[in-house]
Each structure stands twice: as C-alpha cells, then as structure tokens.
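>>> no sequence for this one, just the structure:
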C-alpha cells in the first residue's frame, strides 16, 4: 500500500495557526484543576485533561518519559503562547500510579520499581496485552509478534522462542556466531587507522548480522546494498516512531493522517517488506526440510505441516512470516547496537573505567578469544556492562501494555482495555534503588568486596509476559562484542575534543541513541 500526498496539508498550514491559537487559549483556561480533585477515588489521579486535547499542552512529547517521571521539569506550553513555561510534577506529585490523557484516550502510567514489578510480574495476565496505537496498527496490521495479541501472539511467540533456542539463543552456537562476526567487525574498525568515525553503522551491521544468521541461516556482507538499506531503514523508522508528528497522529489519526512522518514510516515499511519478500523467495528456492538452518526454514516446515493437516485459520501464513521476520530484524538490530554505541561512548568519556575493564580482561582472559563463561570471573566488567544498560535507558517507556480485564490496582480502578505505560526509566533511575541514579557508576552492581551483585530493579528488557523475546541473545551479544572490542582497542574522543566535551545527551526516538558523534579506535599494542 502506498500513500500519496494529501492536498489538505497546504490548506492546513495556511489557516490553522490563528484558529488553533484562539481555541487553545480558551481551552487553557479550563486546565488549571487536576483530576485528583474530582472526588472519584477509584480512578488513578492525574492532571485534569482538556476537552479533546487531553493533557497535550502539559506534556513535552519529545521527552515524554522525563515529563512523566521528574520533578520540576520545565516544559514549553505551546508555541502560540511565546513558549510559556510551567512546572509539571507528575510521578512525584501523583504517586506510582496515575493517569494522563493523550488526546481523548486515558493512559495509566506505572512509575517506580515496586509498581512495575507488582503489575508486570504479580499481575502478569491482567497487564499482559499489547496496546497497539494507530501507527503500529498500520505498520503491522495485527501480524507478527511484538504488536499482536490473542492467539496470534501466543502461537508465534511460542514458536519464535523455541526456534531461537534451537538455533543457539543463550547457547554455545550463538556464541560462535557472535565471535565470528567480531572477526568481520574488528578489521572495519582497524581500517579507520585510529581516525575518528561514527560507530553507528559498523555496530548496527554487526548486531543485525547475528539476527540475520539466526533468521535466514546466513550473514550479509557489510557492503551488501540491500542489507545496508534495510538496516538504515529500520534504524530511521525506530527513530521517527517517537516524533511529535507520529504522536499527534496516534492521538488524532483522522485529523493528522496527512503528516509527513506518517507517510515516511509507512513508505519505509513497504520498502522493507519488498526486500523481506524477495529474501524469503530466495530462501524458499533453497529450502530443504531435512536441513533447517534458520527460523525461516522452520516456519516453512510448520506452514507445510499445518497445510497438510488442514488447519483452519493457521497463524503460520505468509503475512505472519513476513512480520515475524521484520519484528526480529528490527528488534535484533536496534536495541543491541544502541547499547553498544552507549558502551563505547561511555568508555571514551570515562577512560579510567575503560582501562580498569581492560586490566581485568588482561588478567582473566589475556589475548585469547572471549568466552561467555568468562563473565562470572569478570565482576567489574560485568558491572560496567549492566551500568551501561541502566544509564543508557534505551527504552524509557518500553512498549505500551493494555489491561485484559477490569482490575483494582493499588486501590485504583483501571478498566479493561486501558493503555498502560510501564515507565522503565523510573525504575532504572529510581532513587530508592540506586545510590547515584543520575551518574554513570558501575559500583551500583558491586558489593564492598568488589563482587558482582544482581539487582532486582535492573529491568532494561522489561518484565513479565511481554519481556523482550531476545533477552538471552542480546545479553550475550553485548558482553562478547563489548569485551572483544575493549580487548583490542582503546576508544578515545576525536583530536581536539576532551572527555568532558563528549555529549551524553540522548537523541530523541522510540529508543534513545546517543547524540551523533565520532570516536577513535586506537589499536592496543
């Protein structure tokens, strides 16, 4: 499906500002009282919504997780009113369970470790569905794993988990694939000869090849045109999913269907689907049911079995296959590569931590290839990796959940079908769980004797029924790629830039990447 330009866009740009300014001014007058004063004790409290707009004027859509979790965050009210500011105190003001309105839809926000654990783990079924907003519905059409519910989700997730395990997730086979990919990645970094380069592409290509080798049974060359395009489109789409335009479309799909970002992400989806369709066609030509080498081959086998058995409404159809592959490709490319980008940037920012990691690697591993079993003998390195994931906070609001039934949670009544934001950033930066939550501090995961300590509040992969499908694979990738690179390179800022000048401000997106930057990879002697 292609989308053409909407002629209403030009008319809207000409007439909208004055009409909106007048309407917003009068709506603003009604917004000074919050919903906690309504006397309805069953509903989660929250700021009073405006008619139609909800809390749109009170929230910075670019930094929604910060608006929901921090105290005294100064937020722009609206451009039409000369960027008036006011102080919004949501999680601290209303507690660990509160509601906001994104347009006309009520969204319940869960903040802090205790609330998220009680909801996602203690009430896993009640909070276990996926809320699929308009853009994800349009992108996935109810297919695949991540943005589906019911039988589709149950069957395809069960299939994906078992098949990923068969092809090495969390096992020695996956380690071999990752270490092999390291042998392709290291020469790419060496090729820069210590000169500054952007880490995004090489890390994205390397991590994407791991999921490709498991899904398709083979890796791609880093200069393969189709592969490069698919990785770039996946990364670009994920960046755009939290743009203000996309969020406005999600709140008012009939009104804002003409916005450019919506056209772009759907167009990128269509292009990726064409590439996936061609790759599946090529794979089917080589298909041998006696020698399955990837998830796709196993899907073909299951599809054939259900066809032969005459299963009605089988979930193992061509549409679901394409979207399962697309889901695994996007998730397996972006989150792991983003974590690795943060890890190298933070090592360049804090060279004393980088050198301590290197010294521990020298003492325990030496120059031999890394092994995932080394992790238990590398407490400081393990602590650094965990702190990168905590501090990087790459999925601050996870993916929205939805209640499967009416539930009274922490004395508040939440209706069936209510969208729920599990605010992961409020857990990873919870002041009751971390000594210095706003500081990069590996000691968060070390005891007084320097031994690694697990923390229950470490939830970068979320928790419960919707926990990240590839958590085991991602943890192995992060450990092996990070340690293999630190073994061989010292990462530094570009010449003329000090460690203090390296910017740790994240780039706004569905996941939080570091701001675009360059580093030098200096070969260790």
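That came through fine. Here the structure is a predicted model, which is why all the values come from computation and not from measurement.
>>> only C-alpha atoms for contact and neighbour calcs from this point on.
OK.
>>> how about the longest helix anywhere in the chain: buried residues?
Longest helix of the chain, by residue count under DSSP state H: helix 318-349. Residues of helix 318-349 classed as buried: 320-349 (neighbour count, 16 or more other CA atoms under 10 Å).
>>> what of stretch 137-146?
So for stretch 137-146, counting by 16+ other CA under 10 Å, buried means 139, 140, 141, 142, 143, 144, 145, 146.
>>> now stretch 226-233
For stretch 226-233, burial by neighbour count (16+ other CA under 10 Å) applies to 227, 228, 230, 231, 232, 233.
>>> quick one: the residue lying closest to the last one once chain neighbours are set aside and residue 326, what's the gap?
Closest residue in space to residue 233, ignoring its immediate chain neighbours: residue 268 at 6.2 Å, by CA to CA, 6 or more residues apart in numbering. With distances defined as CA to CA, to the nearest Å, the gap from residue 268 to residue 326 amounts to 12 Å.
>>> so residue 347 touches residue 353, yeah?
Yes: with contact defined as CA atoms under 8 Å, residue 347 reaches residue 353; the gap is 6.6 Å.
>>> rewinding a little: the residue nearest to residue 233: which element?
Assigned by DSSP states H and E, residue 268 belongs to helix 260-285.
>>> can you spell out which helices and strands pack onto that helix?
helix 134-140, helix 225-240, helix 244-251, helix 295-308, helix 318-349 (3 or more CA pairs under 8 Å, 6 or more residues apart in numbering; DSSP states H and E).
>>> got TSV for those helices, with distance to residue 377 too?
TSV is the format used below for these (distance: least, CA to CA, whole Å):
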stretch	distance to residue 377
helix 134-140	42
helix 225-240	34
helix 244-251	45
helix 295-308	33
helix 318-349	20
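>>> nearest to residue 259, of these?
Evaluated with CA to CA, the helices and strands packed on helix 260-285 place helix 244-251 nearest to residue 259, the distance being 6.5 Å.
>>> list the buried residues in the closest one.
Buried residues in helix 244-251, counted by 16+ other CA under 10 Å: 245, 246, 247, 248, 249, 250, 251.
>>> what about stretch 438-457, how long is it end to end?
OK, stretch 438-457 end separation, CA to CA: 15 Å.
>>> buried residues of that stretch, list them for me.
Neighbour-count burial for stretch 438-457 [16+ other CA under 10 Å]: 440, 441, 442, 443, 444, 445, 446, 451, 452, 457.
>>> for residue 439, which three-state class applies?
Here residue 439 takes the coil state, with states given by DSSP: H, G, I helix; E, B strand; the rest coil.
>>> dump the residue contacts of it.
Each residue near residue 439 by CA atoms under 8 Å, 6 or more residues apart in numbering is listed here: residue 391.
>>> equivalent analysis for residue 184, please.
Per CA under 8 Å, 6+ apart, neighbours of residue 184: none.
>>> adding another structure so you can compare the two:
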C-alpha cells in the first residue's frame, strides 16, 4: 500500500496548516472523501467566523454554528418569540443567522418606523425568499423587485381604485356580500358550525369581483377548490418543511410540505391561465370589467415594447397575490374577532348596544364608524391583538446604510417585527391583553395610535389597506347587528393561543350564531 502525504498551508487564507494522508489502493476513495470533508469543514468554519467578525459595526447577535447558524436556538413555529427574547440581550437592532444567511431583525415601534418610514428607500426592497422566488420569479407585486415592482404596484393601486377601492361602489358590493354571509350563518339555525371557509368565500368575493368582474357562489365547486388551495398554502407557509426549504433550498429535491405548496400553486396557475384566455376572447378596451381586462388592454398597447412588464407572468403573479392577500388576512381577522367576542361576551354586548343605539336595524356602512367609537376601537384592537402577520415578508436593503449606529451592507435581509410594534409597551396601555381602551380616551372617544401598523409601513405598505379596513368594519358590524356568538353547549373556554406559522390564525373552533 502506497502513502502520499499532502500538506496545505494557509488554506483559504485562514492561516492554518492541514496535513493528511491519501492511500492509493482500496481505502483511497474513503480517504479522499475524508480529506474533502475536512477541507470543506475548515472552510465553512473560517467563512462563518470571518463573516461574523469582519464587520465590527454589524448589529450584534448570538454567535452562529457552522452550517445551521442560529437554528439551534430558534422556535421554528414562532420565530418572532425567539427574536423578542434575543432583543432583551442584544437590543432593538440585532442579527441572526439562519443557515448561512445573515439577517437583521428590527424590534419595537421606534426602530421599525425609523427604518421603514425615515429610511424608506434604503429598506424598500423585498428579500429574495427561495419559495417565493421559485413560484413568482420576482414577478407580481408582493414578492417582486426593482423596477418591476414599481410598475406593477402603480398599476395595481391605480386599477384597484378605478374599480372602487375606497369608493361607494365597492362599499355597496361589500354590503351586498355581507347579506349573503348573514344568510349562510342564519342557515345553521343556531347550531354549531365551522366558519372558516364561509368567511373565506365571503371576503374573497370582494377581490374576486375586482379581478374577474363578478362574484362566485359559495357552493361553486371551482370556487371552493380555489379557496382550499389558498387556505392550505397559507398554512403550509408556516410549516417546518417550507422553513427548511427557505434556509437550505438545495434540499428542495427531498419530499416535504414545500412540494405540496408548489403543486397547489401549479393548479391555481392553471385555473388563472384558462381565465385569461376567456377574458381575451371577450376583451373590449372600452368596456373593461375587471383587473384582468385592464391588464390585458395594457398588454396589447405595449405589444411592441420589448421591455414591457405587462406580460402573462406578471399578470398571473398579481392575480395570485391579490387572491391570497385579499382573502386570507381579512377573513382570518374576522375569525379572530368572532372568537374574541365569544371570549368576552360583555364586550360583544357593548358593541351590539352601540350598534342598536346608533343605527338600529339600518344596514351598516363605512361612514358609521365615525359615530361608533367603541365598535371602531374593538375592530382596531382585534387587528392589534390578533397580530396575524407577526413578521412581515422580509425586506432587503437596497444600498449600504448606516442605521442606529450600525452598518448594514446592501443586500442584507431585514425582518421588521410587526408583533413587537403592535405590542410595544411604550405605545399601548394594555399591550399583552385584549382591551379596547388601547384605542379610547378617558371620555370614550376613539383615538388613533401611531404604532397601529397591521398593514406594515413605508414603501411596502399593503396595497389593499383601504379595502381591508372597509371590509372589516362592514362585515363585523353586520354580523354583530344580526347575531350573538357563543360556543356550542358543553364546549370548553375559548382558546386564543395561535398555533403558530407564517400566519397567526386562531385555532379551529366551531361556533354558534343565534339570531338577535
């Protein structure tokens, strides 16, 4: 058996010597593998250490381990809880490493507001999250980048407004849809039911009307399938499988929940492509009935522009973005609202008393919120306490930036912790409990709170914020006007502890709705 001695000096600039033996007969393959593993390990250790210590002004944080970073200390179901604990040691601007990727976490109202508003341009980019990059390729509006994002955001906001966002026309559709929702709840005659899919269908019909030009029936099989796909994907986004994929995308070849996520998106995109064809056949630029029509008209107008952003990939992504954002967040907030009313029947009763005193049996509309300070405060507190997006979709800095005494280099991922804003002890009187007085003064008047940021802030503020506010008020007051909510007979107390995930959804719970 022959032995060769290999000596490597100052490997990768780390200043260390490595000597190993390679045997040239039957054990040679194993020796080579061992040698390669040693080299890779030394390189990773050096890279991790050097990357963590080279920038002395990078925000502080726990020291990472090779390959996994800080995953060993992270609560994968509720990572925001880990970040809040770490901020007690490292301050409101801290760093964590997930896998080989370093991120900066922003904690508390002052820090998050300073970054997203005062340094809006520097923190405006969307992070390149593997699962979103895979399905959208930087297209659409929620997960897009650079100039594509600017063009698509402008088109989306303009078109939403053209089709009624913030206007009486869309309010009338919400009022009409709330009538269908009331009929559905009333059909159970006070018996227990699960309201998840019903609320999804009702809320989604508002954005469906804008995107497709018509509402869909709750029992429509295609509609039910679309709602199921969107609902399941919202759940899958918070699964360990997707978390691992986002940290180690190379492991995407293995089975896991990310595979189910991709299958669902593929099926949803197939429906959308068929829908686009139908709209193209009946397209009339002088009679645009939906967002899809408006996009297709722009697409025709820019047909000869090789740099146009109005292509089918962007259209598909925009529609999926709006479907998901327009349904899941608002319906989840309404589910929280009903559960909280059950948990605190005295608050439910006070809302009902104010509704009866102010408008009686008149159909609620958005202008009534000015006359209903307590109800308005309760809705705001539902959004704050429900905290459905504790961590917004990560941002990315667009350039090197000095922030709060730290240096953050271009391309660094940034996680604004919205949950720390909505529960900031310096901004709310009762940050950790459900209490409408967080939005009421001593005289019972509604007061705004600058730390109320459920829709984010800055350049990436939710494009559908106005739409969501109208929906929440009209649907919530319409339901409380007509029903009193409670648990089924024999049921235990209401559980207000979210199971965790990307979306802070309430735990499953059947309810009873008694007509008033």
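Yes, it's here. Just so it is clear, the structure is predicted and the values come from calculations on it, not from any experiment.
>>> put one on top of the other, what's the TM-score?
Once the chains are overlaid, their TM-score stands at 0.89 when taken by TM-score structural alignment, normalised by the length of the second structure; 473 aligned residues with a CA RMSD of 1.9 Å.
>>> follow-up on the earlier one: what's the average distance of the helix holding residue 268 of the first structure to the second structure?
Its aligned residues in the second structure lie a mean 1.0 Å from helix 260-285 of the first structure after superposition (mean CA distance after the TM-score superposition for the first structure).
>>> which residues in the second structure does that helix align to?
Here helix 260-285 of the first structure aligns to the second structure at residues 256-281, judged by TM-score structural alignment.
>>> I'd like the buried residues of stretch 137-146 of the first structure laid out as a markdown table, including distance to residue 8 of the first structure.
Formatted as a markdown table, those follow (distance: CA to CA, whole Å):
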| residue | distance to residue 8 of the first structure |
| --- | --- |
| 139 | 23 |
| 140 | 26 |
| 141 | 26 |
| 142 | 29 |
| 143 | 31 |
| 144 | 33 |
| 145 | 35 |
| 146 | 33 |
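>>> confirm residue 173 of the second structure sits in a helix?
Yes: according to three-state DSSP, residue 173 of the second structure belongs to a helix.
>>> if we ignore the residues flanking it in sequence, what's nearest it?
Leaving aside its chain neighbours, residue 173 of the second structure sits nearest to residue 206 (7.1 Å; criterion: CA to CA, 6+ apart).
>>> before we move on, what about residue 30 of the first structure?
In space, residue 30 of the first structure is closest to residue 50, 6.8 Å off (CA to CA, 6+ apart).
>>> go on, residue 412 of the first structure?
The shortest distance from residue 412 of the first structure to any residue other than its chain neighbours is 4.7 Å, reached at residue 42 (CA to CA, 6+ apart).
>>> that neighbour matches what in the second structure?
Aligning on TM-score structural alignment places residue 42 of the first structure opposite residue 57 in the second structure.
>>> so its match touches residue 406, yeah?
Yes: Residue 57 of the second structure lies in contact with residue 406 (CA under 8 Å); the separation is 5.0 Å.
>>> mind checking which of the two has more residues around it?
Neighbour count, other CA atoms under 10 Å: between residue 57 of the second structure and residue 406, residue 406 has more, with 16 against 12.
>>> aligned counterpart of the more buried one in the first structure, please.
Structural correspondence for residue 406 of the second structure with respect to the first structure (TM-score structural alignment): residue 412.
>>> that match contacts residue 40, correct?
No: at 9.8 Å, residue 412 of the first structure does not count as touching residue 40 under the criterion of CA under 8 Å.
>>> can you pull out the strands in the first structure?
With DSSP state E as the criterion, the first structure has strands at 73-76, 85-88, 97-102, 105-111, 129-130, 401-402, 407-409, 412-414, 419-423, 489-492, 506-507, 513-514, 520-523.
>>> burial measure for residue 452 of the second structure, as a count.
When neighbours are counted by other CA under 10 Å, residue 452 of the second structure comes out with 22.
>>> tell me the spacing between it and residue 446 of the second structure.
For residue 452 of the second structure relative to residue 446 of the second structure (CA to CA), the value is 13 Å.
>>> counterpart of residue 200 of the first structure in the second structure?
Counting by TM-score structural alignment, residue 200 of the first structure lines up with residue 196 in the second structure.
>>> my bad, residue 237 of the first structure
Per TM-score structural alignment, residue 237 of the first structure is aligned with residue 233.
>>> list the contacts for that match?
By CA under 8 Å, 6+ apart, the residues touching residue 233 of the second structure are 261, 264.
>>> kindly recompute the last result at 6 Å.
Counting by CA atoms under 6 Å, 6 or more residues apart in numbering, residue 233 of the second structure touches residue 261.
>>> likewise for residue 190 of the second structure?
Neighbours of residue 190 of the second structure in contact, by CA under 6 Å, 6+ apart: 512, 513, 514.
>>> same deal with residue 222 of the second structure?
By CA under 6 Å, 6+ apart, the contact list for residue 222 of the second structure is empty.
>>> map it across to the first structure for me.
In the first structure, residue 222 of the second structure lands on residue 226 (TM-score structural alignment).
>>> measure its match to residue 274 of the first structure for me?
From residue 226 of the first structure to residue 274 of the first structure the distance is 11 Å (CA to CA).
>>> burial measure for residue 429 of the first structure, as a count.
Neighbours of residue 429 of the first structure under the rule other CA under 10 Å: 23.
>>> what does it correspond to in the second structure?
Using TM-score structural alignment, the partner of residue 429 of the first structure in the second structure is residue 423.
>>> hmm, residue 430 and that match touching each other?
No: if you go by CA atoms under 6 Å, residue 423 of the second structure and residue 430 don't touch, sitting 8.3 Å apart.
>>> which residue in the first structure lines up with residue 468 of the second structure?
Alignment note: residue 468 of the second structure maps to residue 474 in the first structure; criterion TM-score structural alignment.
>>> so who does that match touch?
Going by CA under 6 Å, 6+ apart, residue 474 of the first structure touches no other residue.
>>> mind doing that once more with 7 Å?
Counting by CA atoms under 7 Å, 6 or more residues apart in numbering, residue 474 of the first structure makes contact with residue 336.
>>> now do residue 255 of the first structure
Residues near residue 255 of the first structure by CA under 7 Å, 6+ apart: none.
>>> what about the match of residue 200 of the first structure, neighbour count?
Per other CA under 10 Å, the neighbour tally for residue 196 of the second structure reads 16.
>>> how near is it to residue 368 of the second structure?
Taken as CA to CA, the span from residue 196 of the second structure to residue 368 of the second structure is 27 Å.
>>> what's the matching residue for residue 302 of the first structure over in the second structure?
The alignment partner of residue 302 of the first structure in the second structure, by TM-score structural alignment, is residue 298.
>>> got a list of what residue 400 of the second structure touches?
So residue 400 of the second structure contacts 408, 409, 410 (CA under 7 Å, 6+ apart).
>>> are any of these buried, and which?
408, 409.
>>> ok, the contacts of residue 400 of the second structure vs residue 283 of the second structure, which is closest?
residue 410 (43.5 Å).
>>> understood, closing this out.
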